[in-house]
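Engineer: how does the following fold in three dimensions:
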Amino acid sequence: MKKHLNDQLFELIATSIRKGRLKSGTLLLEGPLADLFGVSRSPVRQALLNLHQAGLVCTFDGRGYLVGAQPGKVLRRKLEASDFKLTDDRAQAPRKTESWKAVYDQIERDLLHQSLFGTYRINELELSRHYGISRTVSSQVLTRLSLMGLVERDERSRWQLGQWDEERLGELYEVRRRLEPYVLVRAAEFIEPERIEVYIERLHQAMALYPDMDSRQFDDLESDLHIETLGCCPNRQMLQILRRTHSLLLSGKHILLDKSYFPDEEPFFREHLSIFENLQAGRPDLAAQSMEEHLVIAERKVKQRMAYFREHNRIAAVPYLERIDA
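Structural biologist: Below you'll find the predicted structure:
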């Protein structure tokens, strides 16, 4: 049976630790590892979490993990393929990232920015030409974005980018307020205590670092709660419905790229921390209550963030979008 990607990564890193190729104190970060292995950050994050649970790596007062069971002197260096014997025929390298992932973030960001200013029809052929990709790849990207609710098919099966306005935001947040607290309660019994500890530690690190952060760290912290934690819920149909609201998380990922949009106070860390601490205390009912309160605050903040961005930016037109008049 083919192993999951995060299991492949776990074995590769664990083997290098046990064989001494990665010395004690070596710093392991999601981003550089994802680039080295040619995969997305999510399976790397899960592999590192599993390594932490196995006692092979540890957290410390900083980003990422250190090799070893206890933190000590931090060894910072660029990791190479040779550290994991990826060039050795005896080692099975993890499956490389699919072609669509190479352009996905750029297309996602461009479409999110354009959606703040109107509704558009997407010319898939022009999109392929603009980014220098095949029609197959562009179709894969748009299909994934449709699962998140950013784009959709119209009545003639043409791709369309809807506008992010107050009404649309309100409807999506209503779905989240109704479902996420309940899904969190269902997920609570399946979440490992060690995972909650890691998420709490990451939030404490973020609060200490803020505002010296980048948008990817915001994206990771949002994912810890709203994707990874809720993903432990056994009701897959509810998770499919919630996936349509994940486009809301893109405002943090793609609008907070510019630090001029960072709020004076951290955006959501303490709210997430309250939820995780209630889960850690065995009180999923209080965690659900904290989740609902968090989503009420989040809706207000996202509306303000998008309005500010819309007022202070002019986004250059892209050739694959045709404006649809209201």
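
Engineer: contacts, neighbours, all on C-alpha from now
Structural biologist: Noted.

Engineer: surely R109 meets H254?
Structural biologist: Yes. Contact criterion Cα atoms under 8 Å: R109 and H254 qualify, at 5.8 Å.

Engineer: higher neighbour count, these two?
Structural biologist: Higher neighbour count among R109 and H254: H254, with 20 against 16, using other Cα atoms under 10 Å.

Engineer: against which helices or strands is the strand or helix carrying that one packed?
Structural biologist: In this structure, H254 is located in helix 250-255 according to DSSP states H and E. Packing partners of helix 250-255 (3 or more Cα pairs under 8 Å, 6 or more residues apart in numbering; DSSP states H and E): helix 101-115, helix 215-223, helix 284-312.

Engineer: give me the distance between the closest residue to F262 other than its chain neighbours and T119.
Structural biologist: Using Cα to Cα, 6 or more residues apart in numbering and skipping the chain neighbours, the partner closest in space to F262 is L256 (6.2 Å). Computed as Cα to Cα, to the nearest Å, the L256 to T119 distance reads 22 Å.

Engineer: likewise for Q140?
Structural biologist: Taking Cα to Cα as the measure, Q140 falls 21 Å from T119.

Engineer: packing partners for the strand or helix carrying T15?
Structural biologist: Using DSSP H and E, T15 sits in helix 5-18. With contacts defined as 3+ Cα pairs under 8 Å, 6+ apart, the secondary structure elements packing on helix 5-18 are helix 41-53.

Engineer: could you redo the last one with a cut-off of 10 Å?
Structural biologist: helix 30-37, helix 41-53, strand 65-67 (3 or more Cα pairs under 10 Å, 6 or more residues apart in numbering; DSSP states H and E).

Engineer: am I right that P284 is in contact with F276?
Structural biologist: Yes. Using Cα atoms under 10 Å, P284 is in contact with F276, at 9.2 Å.

Engineer: quick one: common contacting residues for those two?
Structural biologist: S290 (Cα atoms under 10 Å, 6 or more residues apart in numbering).

Engineer: tell me how far the helix holding H254 lies from the chain's centre.
Structural biologist: Relative to its chain's centre, helix 250-255 lies at 11 Å (Cα atoms, centre = their mean, to the nearest Å).

Engineer: hmm, who's touching it?
Structural biologist: 105-106, 108-110, 112-113, 148, 150, 214-220, 222, 256-257, 261-262, 267, 302-303, 305-306, 309.

Engineer: please redo it, this time with the cut-off set to 8 Å
Structural biologist: Residues from elsewhere that reach helix 250-255 (Cα atoms under 8 Å, 6 or more residues apart in numbering): R109, L112, H113, S215, R216, F218, D219, Y261, V302, R305, M306, F309.

Engineer: before we compare anything, build this one as well:
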Amino acid sequence: MIEFHAVHAPARPRPAPHVHRSRADEVYEQLKRDVAEFNLVPGDRFTENELSERLGVSRTPVRQALFRLQQEGYVEVLFRSGWRVLPFDFDQFEQLYDLRMVLETTAVQRICADDLRVDQALLAQLAAIWLVPAAERSSDAAQVSKWDEEFHCALVAAAGNNEMARVHRDVTDRIRIIRRLDFTKQMRIDATYDEHAKILKAVQRKRADQAAMLLRAHIETSQAEVRKITLHQVHLARTSGLGK
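Structural biologist: Next up is the predicted model:
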């Protein structure tokens, strides 16, 4: 059984080298947040001038950011009438969920391997959130959504393969908006707690096949819920502030 030790304060890290971020980078990140937080939803139309005024920047970085988002499938340019947030591409989401399943099930199998050095601190942090009595569970949809994303990213990171973790973060980023809609119902929040707890307990006992099976079923359930999502739910998420 994997032992969970007290997490000691790490040595103070060296300052990270300064990374120059352009205005276009900042606009790009802000617009991606707007999509993830339902400030911009599929079908919304806007112009470069409107974004420039709202963000307080010139049109050049706005245009650069929009072209980048266009390449990634978030928006499209409309002939002589600005830009539009693209409808959800459910075929792409299906493929991303399939890739996510491969990455995460491989990660838990590596975590359970006897000869692998696992990041115990990450696993201890997960246990502190998900292995709690029912009375201590959060019912805040936005909070649980954030914790859910961190749970799956931490499992992959704990396996110790940096390239696997990098690819998984990219997948996570691309499915974030659709994934957050999975927490609009209390029953899905309850199910997430139950399923995460079972996965963690299997990992603690080093039962690799069981952990992978539970994780696969967990992701498949979420994938099935994604297929039921409607534009109405997206607009409800915008008014309820789920993405905040």
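
Engineer: what's the TM-score once they're superposed?
Structural biologist: Put the two chains on top of each other and the TM-score (TM-score structural alignment, normalised by the length of structure 2) is 0.63; 218 aligned residues with a Cα RMSD of 4.7 Å.

Engineer: ok, which of the helices and strands packed on helix 5-18 of structure 1 comes nearest H272 of structure 1?
Structural biologist: Minimum separation from H272 of structure 1 across the helices and strands packed on helix 5-18 of structure 1 (Cα to Cα) falls at helix 41-53, 18.3 Å.

Engineer: so what corresponds to L127 of structure 1 in structure 2?
Structural biologist: Alignment note (TM-score structural alignment): L127 of structure 1 maps to L51 of structure 2.

Engineer: tell me which residues of the helix or strand harbouring its match come out buried.
Structural biologist: Element membership for L51 of structure 2 (DSSP H and E) is helix 48-55. Buried residues in helix 48-55 of structure 2, counted by 16 or more other Cα atoms under 10 Å: E48, L51, S52.

Engineer: what's the average distance of it to structure 1?
Structural biologist: On superposition with structure 1, the mean distance recorded for helix 48-55 of structure 2 (mean Cα distance after the TM-score superposition for structure 1) is 4.1 Å.

Engineer: if we can go back for a sec, indicate which one of the helices and strands packed on helix 250-255 of structure 1 is closest to E174 of structure 1.
Structural biologist: Among those, if distance is taken as Cα to Cα, the winner is helix 284-312, at 9.1 Å.

Engineer: burial of S138 of structure 1, as a residue count?
Structural biologist: For S138 of structure 1, the tally of surrounding residues (other Cα under 10 Å) stands at 24.

Engineer: look up how far I324 of structure 1 lies from it.
Structural biologist: Shown here: S138 of structure 1 relative to I324 of structure 1, a distance of 21 Å by Cα to Cα.

Engineer: do P211 of structure 1 as well
Structural biologist: P211 of structure 1 is 38 Å from I324 of structure 1, by Cα to Cα.

Engineer: next: A188 of structure 1.
Structural biologist: To I324 of structure 1, A188 of structure 1 is 44 Å away according to Cα to Cα.

Engineer: what do you get for A307 of structure 1?
Structural biologist: A307 of structure 1 is 21 Å from I324 of structure 1, by Cα to Cα.

Engineer: go on, D219 of structure 1?
Structural biologist: From D219 of structure 1 across to I324 of structure 1, the span is 31 Å (Cα to Cα).

Engineer: who has more neighbours out of these two?
Structural biologist: The residue with more neighbours, out of D219 of structure 1 and I324, is D219; 17 against 12, by other Cα under 10 Å.

Engineer: give me the nearest residue to that one, chain neighbours excluded.
Structural biologist: Counting by Cα to Cα, 6+ apart, the residue nearest D219 of structure 1 is K253, at 5.4 Å.

Engineer: same thing with Y261 of structure 1?
Structural biologist: I255 (7.2 Å).

Engineer: near the one you found, how many other residues are there?
Structural biologist: Using other Cα under 10 Å, I255 of structure 1 has 19 other residues around it.

Engineer: distance of the residue lying closest to the match of L127 of structure 1 once chain neighbours are set aside relative to R227 of structure 2?
Structural biologist: Distances taken as Cα to Cα, 6+ apart place V62 nearest to L51 of structure 2, at 7.1 Å, with adjacent residues excluded. Distance from V62 of structure 2 to R227 of structure 2, counting by Cα to Cα: 32 Å.

Engineer: before we move on, which element is the residue nearest to G160 of structure 2 when sequence neighbours are not counted in?
Structural biologist: Nearest residue to G160 of structure 2, sequence neighbours excluded (Cα to Cα, 6+ apart): V118, at 6.8 Å. Assessed by DSSP H and E, V118 of structure 2 sits outside every helix and strand.

Engineer: okay, angle between the top helix by length along structure 2 and helix 208-227 too, please.
Structural biologist: In structure 2, taking DSSP state H as the definition, the longest helix is helix 90-112. Here helix 90-112 of structure 2 points in a direction 160 degrees away from that of helix 208-227 (axes from the mean of the first three to the mean of the last three Cα atoms, to 10 degrees).

Engineer: need the residues that contact helix 90-112 of structure 2.
Structural biologist: By Cα under 8 Å, 6+ apart, the residues outside helix 90-112 of structure 2 that reach it are 116-118, 152, 155-156, 158-159, 164, 168, 171, 175, 203-204, 206-209, 211-213, 215-216, 219, 223, 227.

Engineer: which of those are buried? Put it as a ChimeraX command.
Structural biologist: Buried members of the contacts of helix 90-112 of structure 2, identified by 16+ other Cα under 10 Å, are gathered into one ChimeraX selection as follows:
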select :118,152,155,156,158,159,164,168,171,175,203,204,206,207,208,211,212,215,216,219,223
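
Engineer: and R323 of structure 1, that one's in a strand?
Structural biologist: Yes. Applying DSSP: H, G, I helix; E, B strand; the rest coil, one finds R323 of structure 1 inside a strand.

Engineer: quick one, what contacts the nearest residue to it once chain neighbours are set aside?
Structural biologist: Closest residue in space to R323 of structure 1, ignoring its immediate chain neighbours: Y120 at 4.4 Å, by Cα to Cα, 6+ apart. Taking Cα under 8 Å, 6+ apart, we find Y120 of structure 1 in contact with Q160, L161, G162, Q163, L321, E322, R323, I324.

Engineer: out of those, who's the most crowded?
Structural biologist: Tallying neighbours with other Cα under 10 Å puts L161 at the head of these, with 25 neighbours.

Engineer: which residues touch that one?
Structural biologist: Contacts of L161 of structure 1 by Cα under 8 Å, 6+ apart are L111, S115, T119, Y120, R121, I122, L150, V151, E152.

Engineer: in TSV, list those along with secondary structure.
Structural biologist: As requested, these are exported to TSV (three-state DSSP):
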residue	secondary structure
L111	helix
S115	helix
T119	strand
Y120	strand
R121	strand
I122	strand
L150	coil
V151	strand
E152	strand
